[in-house]
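> Could you work out the structure for the sequence below:
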Amino acid sequence: MSKEITQYEAAGLDEKMRYVQTLSSAGELIPRGLHAAGKPSPGKVLLVCETGAMLGIHPMAAIAGINVIEGRATISPALMSGLIRKAGHKLRVSTAGTVEGGDFVATARLTRSDDPDFTYEVSWTPARAARAGLCKYEQQQGKWAVNARSKSGSALPWESYTEALCKARAIGEVAREGAEDCLMGVQYTPEEMGALVSEGGEMVATVDKPEPTEDWAALVAAVTTLAELKEIRDRANAADEYAANRALFLARSGEISRGEETAPAEAAPDENIVDAEVVDDEPATEETEAERYERESAAEFEAQATDG
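Here you go, the predicted structure:
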């Protein structure tokens, strides 16, 4: 282990925080995956440096090869390969065929130094990527072609770098099968976590989540009756955004229902009643509107989960 790595590991938290604050001041020199609110995030940089220390690499190597996606550290194929070879294991990646010819295949073979008689082997092809839903792989005018487009029509990495990403997928899978002790839990590449990547597999950007069609939180908070809430729920269902906001709708349904139950009844006295016999109320047998709303919501959510 190098002297620099030992010094970083031996430093206290305050010293490490000053170190990452200094690194974060580098601005655009810090990879985009370590940014938050448009600038480098010291917290993300610290997470990456700590992950690098766990893997036994210099903080700068960690910053170059590790990205944080949705709070999870990911590792580039190049760094993954380097860690495996650094541990003394043999990793070989080969390709054969062509994408256009329909026979391209990328194969990664891993032989551990402590088990030289066995070789782990994983292959990835464009057809396998298509089966995984990463792209389309079809014949066009006598040639095979990969198609992977964003909603705006621009080419996605699987279309632009098909061969490279097949190799990256093969490396990642064979590493998880035969060299988990080298990865220490940092097992996935940025591309496997849904990020947009370069030809080398380094993260370029994360895929933006689509904005909701309406401000459901504000709409739900504004309704005062279950009928109004059901109307908003139907709109959310039509936009395919109800499942993500189901808890919001059910919470508001409960609030409205409790308000209706505690509201004092306002009934005008009937002057024609002279005498009356008080009898116990019969137990309600009909489903209340609130119960029906929650039952329908639960049924729809279950149906969506089953379809998914």
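> Please make it C-alpha for all contacts and neighbour counts, starting now.
Fine.
> Do a quick rundown of the helices in this structure.
With DSSP state H as the criterion, the chain has helices at 3-10, 13-24, 42-55, 59-65, 77-86, 126-131, 157-160, 162-178, 180-183, 216-222, 226-238, 246-262, 289-307.
> who wins for proximity to Ala96 among those?
Shortest distance between Ala96 and the helices of the chain, using Cα to Cα, is found for helix 162-178: 10.0 Å.
> Quick one: list the elements packing against the closest one.
Contacts defined by 3 or more Cα pairs under 8 Å, 6 or more residues apart in numbering; DSSP states H and E place helix 162-178 against helix 77-86, strand 90-96, strand 105-111, strand 119-124, helix 126-131.
> And the first one, what's buried?
Which is helix 77-86. Within helix 77-86, the residues scored as buried using 16 or more other Cα atoms under 10 Å are 77, 79-81, 83-85.
> got it, and stretch 298-308?
The neighbour-count check on stretch 298-308 (16+ other Cα under 10 Å) flags Phe301 as buried.
> quick one, which of the helices and strands packed on helix 162-178 is packed in tightest?
Highest mean neighbour count among those (mean count of other Cα atoms under 10 Å): strand 105-111, with a mean of 22.
> residues in contact with that strand?
Residues outside strand 105-111 that contact it (Cα atoms under 8 Å, 6 or more residues apart in numbering): 89-98, 117-126, 163, 166-167, 170-171, 174-175, 178.
> likewise stretch 60-80?
30-31, 33-34, 44-45, 48-49, 51-52, 168, 171-172, 175, 183, 186-190, 193, 195, 200-203, 206.
> And that stretch, end to end?
Criterion Cα to Cα, to the nearest Å; first-to-last residue distance in stretch 60-80 is 15 Å.
> what do you get for stretch 28-44?
Terminal residues of stretch 28-44 are spaced 15 Å apart (Cα to Cα).
> let's see this one next to it:
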Amino acid sequence: MTIVHRESNTLALAAQAMQLLDFGGMLIKSGMLPSSVRTPESAVAIMVKGIELGLPAMAALNGITVIQGKPTVSPQLMLSLINRSGQLDNIEIDTGVQGATVTMKRRGRTPFTAKFGPVEAKAMGLDSKDNYRKQAPVMYQWRAVAACARVVFPDVIDGLYTPEELGADVQVDVQVDEDGAMTVAVQETKATPQPAAPERTLPDPQVEAWANKVRDMSTRVRKVAPEDEVNKTVDFYDWQRDAQEAQKCHAELKELGLHYAPAKPSELVPASNSDAEAMVSAEQISQLQAIARSCGATVSDDRAQLWGYSLNAAGPIRTKELTESQAVVLLGMFGDKDADERKAIMQEAKRAAKGVLL
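As a prediction, this is how the structure comes out:
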């Protein structure tokens, strides 16, 4: 089945502009719209975007929010669009205080799993936010849903992000009925202003280094992933001028490549780090050493095998050679594993190193 979005006819919409403006003004006066929709023009813009996504007017007005000039959708609306597409074969959601795991399977494709939990929230500076202190499992769940949807259904959600992912502070209202069904209402309250980038007379070496990494990764991912999905990722981020944007773009491209080439993940994960990447911190090294001991990795060679195997790298990686981002991945990976599971991974790493992994 081929997914075709309903394309709007510009001339037809122009002819209906006054009617839409009147309709938008009427809805605003009715008090039925979110407080973020303040003008008839804003309402019309959201309705037009809804037409492109195949959404009824009220569904679009209640599910789409404009953040810093970009349309965003609630994670619930993301799931609604995916269900409407008819391409969702199966979805599994596991949520708890230790994090959320979401697995989606698209028809004719392999399943993909996204995880978001305390480790990721802390790394992104989200753990101090009010929502994450009061309702962390819910926030973890919708972050994982959005991350999974962007990889498995980028064409269905049209590359859209959730308000929180673009820096908006959101308020989450959770209600659970007597049958255990959960209802979640997400409302944007404010947008966190992004600091202006300082003017530079010369290129930032770190930006240049990360930009080169993005170019290299996009070239490799294009060999296995659809061109339009790669382009949407590359076009979304300001990776040529901002190092943090470039890092996010690089990570998402790598995730996309791993999704379409699961049999050869080592091609997309470098065995050694780059000078452009922040190196593992002393605190992370201490945490990783504790994990290694619980896995039974008592010598440096065992630890190198464990890290390389867990990151799907081409070879062993010593603890001090890890990048900060690789350390975050490892801490998140082992954080929800018990002692037996950790030891089993160590044994698999040793067998893989000997070339006898079953």
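> Just give the TM-score of the two.
After superposition, the two chains reach a TM-score of 0.53 (TM-score structural alignment, normalised by the length of the first structure), with 191 aligned residues with a Cα RMSD of 3.5 Å.
> ok, the buried residues of helix 77-86 of the first structure vs Gln139 of the first structure, which is closest?
Nearest to Gln139 of the first structure among the buried residues of helix 77-86 of the first structure is Pro77, at 29.4 Å by Cα to Cα.
> Residue in the second structure paired with that closest one?
Correspondence of Pro77 of the first structure to the second structure, assessed by TM-score structural alignment: Pro75.
> And Ser41 of the first structure, by the same measure?
Using TM-score structural alignment, Ser41 of the first structure lines up with Thr39 in the second structure.
> Pull the number of nearby residues for that match.
13 (other Cα atoms under 10 Å).
> can you tell me how far it sits from Phe23 of the second structure?
Distance from Thr39 of the second structure to Phe23 of the second structure, by Cα to Cα: 11 Å.
> go on, Met58 of the second structure?
Per Cα to Cα, Met58 of the second structure is found 11 Å from Phe23 of the second structure.
> and whatever residue of the second structure lines up with Lys86 of the first structure, what is it in contact with?
Matched across to the second structure, Lys86 of the first structure falls on Arg84, judged by TM-score structural alignment. Contact analysis of Arg84 of the second structure by Cα under 8 Å, 6+ apart lists nothing.
> List the contacts of the spatially closest residue to Leu21 of the second structure that is not a sequence neighbour.
Closest residue in space to Leu21 of the second structure, ignoring its immediate chain neighbours: Pro40 at 5.4 Å, by Cα to Cα, 6 or more residues apart in numbering. Counting by Cα under 8 Å, 6+ apart, Pro40 of the second structure makes contact with 21-25, 28.
> Would you list the buried entries among those?
Buried members of these, scored by 16+ other Cα under 10 Å, are 21, 24-25, 28.
> Rebuild these as TSV, extending it with distance to Asp127 of the second structure.
Listed next are these as TSV, based on distance: Cα to Cα, whole Å:
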residue	distance to Asp127 of the second structure
Leu21	41
Gly24	38
Gly25	39
Ile28	35
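> right, and out of those residues, which lies closest to Tyr260 of the second structure?
Gly24 (42.2 Å).
> what about the closest one, distance to Ala243 of the second structure?
Here the criterion is Cα to Cα. By it, Gly24 of the second structure lies 40 Å from Ala243 of the second structure.
> Centre of the chain to stretch 78-94 of the second structure, how far?
16 Å (Cα atoms, centre = their mean, to the nearest Å).
> what's the span of that stretch, first residue to last?
Stretch 78-94 of the second structure stretches 18 Å from its first residue to its last (Cα to Cα).
> do the same with stretch 107-124 of the second structure
Across stretch 107-124 of the second structure, the terminal residues are separated by 32 Å (Cα to Cα).
> Stretch 176-187 of the first structure too?
By Cα to Cα, the extent of stretch 176-187 of the first structure from end to end equals 6 Å.
> Over to stretch 102-113 of the second structure?
End-to-end span of stretch 102-113 of the second structure (Cα to Cα): 6 Å.
> Contact partners for Val204 of the first structure?
Counting by Cα under 8 Å, 6+ apart, Val204 of the first structure makes contact with 32-33, 195-198.
> which of the residues you listed line up with contacts in the second structure?
Compared against the second structure with both residues aligned by TM-score structural alignment, their matches' Cα atoms under 8 Å, the contacts of Val204 of the first structure retain 33, 195-198.
> Make a markdown table out of the residues you listed and add distance to Gly12 of the first structure and neighbour count.
Output for these, formatted as a markdown table (distance: Cα to Cα, whole Å; neighbours: other Cα atoms under 10 Å):
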| residue | distance to Gly12 of the first structure | neighbour count |
| --- | --- | --- |
| Gly33 | 25 | 23 |
| Ala195 | 33 | 20 |
| Leu196 | 35 | 18 |
| Val197 | 34 | 22 |
| Ser198 | 36 | 16 |
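> Tell me which two of those residues sit farthest apart.
The farthest-apart pair in these, when distances are taken by Cα to Cα, is Gly33 and Ser198, at 13.0 Å.
> do you know how far the residue in the second structure that Glu163 of the first structure lines up against is from Leu11 of the second structure?
Matched by TM-score structural alignment, Glu163 of the first structure corresponds to Pro137 in the second structure. Counting by Cα to Cα, the gap from Pro137 of the second structure to Leu11 of the second structure is 46 Å.
> Tell me which of these two has more neighbours.
The residue with more neighbours, out of Pro137 of the second structure and Leu11, is Pro137; 22 against 9, by other Cα under 10 Å.
> I'd assumed Lys115 was in contact with the more buried one.
No. Counting by Cα atoms under 8 Å, Pro137 of the second structure does not reach Lys115; the two are 11.8 Å apart.
> For Leu253 of the second structure, which residues are in contact?
Listed by Cα under 8 Å, 6+ apart, the contact set of Leu253 of the second structure reads 217-218, 221, 230, 233.
> Give the equivalent position in the first structure for it.
In the first structure, nothing lines up with Leu253 of the second structure, judged by TM-score structural alignment.
> filter the contacts of stretch 60-80 of the first structure to the buried ones?
Burial by neighbour count, judged by 16+ other Cα under 10 Å, picks out 30-31, 33-34, 44-45, 48-49, 51-52, 168, 171-172, 175, 183, 186-190, 193, 195, 201-203, 206 from the contacts of stretch 60-80 of the first structure.
> In JSON lines: the kept ones among the contacts of Val204 of the first structure, plus distance to Arg109 of the first structure.
Listed next are those as JSON lines, based on distance: Cα to Cα, whole Å:
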{"residue": "Gly33", "distance to Arg109 of the first structure": "30"}
{"residue": "Ala195", "distance to Arg109 of the first structure": "25"}
{"residue": "Leu196", "distance to Arg109 of the first structure": "26"}
{"residue": "Val197", "distance to Arg109 of the first structure": "23"}
{"residue": "Ser198", "distance to Arg109 of the first structure": "23"}
